[in-house]
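**Q** Only the shape, not the letters, is given here:
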């Protein structure tokens, strides 16, 4: 699975290299863990770097990477109704390697998605399939977006994010 995803990203990179115009984006995001993820982690923080090529009118695609970390929190383990001990979950950090696409649904609004693999670089959870649909507001130089991020591998780390990107042309 990892080879298929990385091969797809490589093909996309070389395929879009022939497109004429592209833009580089750098940004940051903060998120709230959802579901079972919120039992172990208090917040998701990260930085993003992307390069997108204009493929068609209102549509661009490219590659993205960065760094994202889930900050662990204290919780009490229970056996039945008896509190067993206070445990601190460890931080989990990932480097995503993904393809990204974005479609402008209006002059200042877009939808998009990142698909790829998240490589675990700190923590004891394996990496996994990364998916992140997005909806946002954009101007010529900035983007503000909300997204749902999931990293799946025998369970899912999930969160809702608020992000900001600065575009370099």
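**A** Right, received. Where do you want to start? Worth saying up front: this structure is predicted, and the values here are computed from it rather than measured.
**Q** Going by C-alpha atoms from here, please, whenever you check contacts or count neighbours.
**A** OK.
**Q** for the longest helix seen in the chain, the distance to its chain's centre please.
**A** Determined from DSSP state H, the single longest helix within the chain is helix 2-16. Distance, stretch centre to chain centre, for helix 2-16: 17 Å (C-alpha atoms, centre = their mean, to the nearest Å).
**Q** One more: stretch 99-117?
**A** Worked out by C-alpha atoms, centre = their mean, stretch 99-117 lies 12 Å from the chain centre.
**Q** So what angle separates the directions of the longest strand belonging to the chain and helix 2-16?
**A** In the chain, ranked by residue count with DSSP state E as the criterion, the top strand is strand 41-56. Inter-element angle recorded for strand 41-56 and helix 2-16: 40 degrees (by axes from the mean of the first three to the mean of the last three C-alpha atoms, to 10 degrees).
**Q** wait, residue 114 sits on residue 96?
**A** No. Using C-alpha atoms under 8 Å as the test, residue 114 is too far from residue 96 to be in contact (9.4 Å).
**Q** Now do the shared contacts for these two.
**A** 64, 130 (C-alpha atoms under 8 Å, 6 or more residues apart in numbering).
**Q** then this one, side by side with the first:
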């Protein structure tokens, strides 16, 4: 029941953000697992949709929702081939970015990652990032993702491309 409530809340936030039309960020990332899931997961892909406010030129604050999919490795012991399960998460997080210069940012996301596959309860989601602006509306960022999953730690290193949609007020 609680998970359904949180998913509904995430949907309401996404819809509210979509109607606000101020500063959307769409990100696509790919990466590699480290730590506890390194031998079970081969590669990780994901996507984010976020809404960022810029109260001043050096600080951004916002919300972000996304999806993370970890593709399972095949495990072979002798002649037996075992398919390990893939892992999926739906993170919902608060985001912040600090821009010490025009082309460089650092910051992070903190929130909850909801487990989407069987036996995956999800957990605390932390994602520190370094970003480099590569165009007027785009950036590349490097991040480390950490999710507490049951008694284990999901951790990945990822590379992402982020595109910022201009708001309606920029076209006036």
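**A** Perfect, thanks for sending it. Owing to the predicted nature of the structure, the values given are computational and were not obtained by experimental measurement.
**Q** Any idea what the TM-score comes out to?
**A** TM-score for the superposed chains, counting by TM-score structural alignment, normalised by the length of the first structure: 0.80, backed by 151 aligned residues with a C-alpha RMSD of 2.5 Å.
**Q** Using neighbour counts, pick out the buried residues of the longest helix of the first structure.
**A** 5, 6, 9, 12, 13, 16 (16 or more other C-alpha atoms under 10 Å).
**Q** Quick one: distance of stretch 41-55 of the first structure to the chain centre.
**A** 5 Å.
**Q** once aligned to the second structure, how far is it on average?
**A** Taken against the second structure, stretch 41-55 of the first structure registers an average deviation of 0.7 Å after superposition, with mean C-alpha distance after the TM-score superposition for the first structure.
**Q** aligned partner of residue 93 of the second structure in the first structure?
**A** Residue correspondence to the first structure (TM-score structural alignment): residue 93 of the second structure is matched to residue 98.
**Q** got a list of what residue 46 of the second structure touches?
**A** By C-alpha under 8 Å, 6+ apart, the contact set of residue 46 of the second structure is 28, 29, 30, 66, 67, 68, 69.
**Q** Tell me the residue in the first structure aligned with it.
**A** Under the alignment (TM-score structural alignment), residue 46 of the second structure pairs with residue 46 in the first structure.
**Q** swap in residue 107 of the second structure?
**A** Match for residue 107 of the second structure (TM-score structural alignment): residue 112.
**Q** before we move on, what about residue 125 of the second structure?
**A** Residue 125 of the second structure maps onto residue 130 in the first structure, by TM-score structural alignment.
**Q** Excluding residues flanking it in the chain, which one is nearest residue 70 of the first structure?
**A** Counting by C-alpha to C-alpha, 6 or more residues apart in numbering, residue 70 of the first structure lies nearest to residue 44, which is 4.5 Å off, once chain neighbours are set aside.
**Q** How many residues are close by that neighbour?
**A** 23 (other C-alpha atoms under 10 Å).
**Q** dump the residue contacts of it.
**A** 29, 30, 31, 32, 33, 68, 69, 70, 71, 159, 161.
**Q** Check residue 88 of the first structure too.
**A** So residue 88 of the first structure contacts 72, 73, 74, 75 (C-alpha under 8 Å, 6+ apart).
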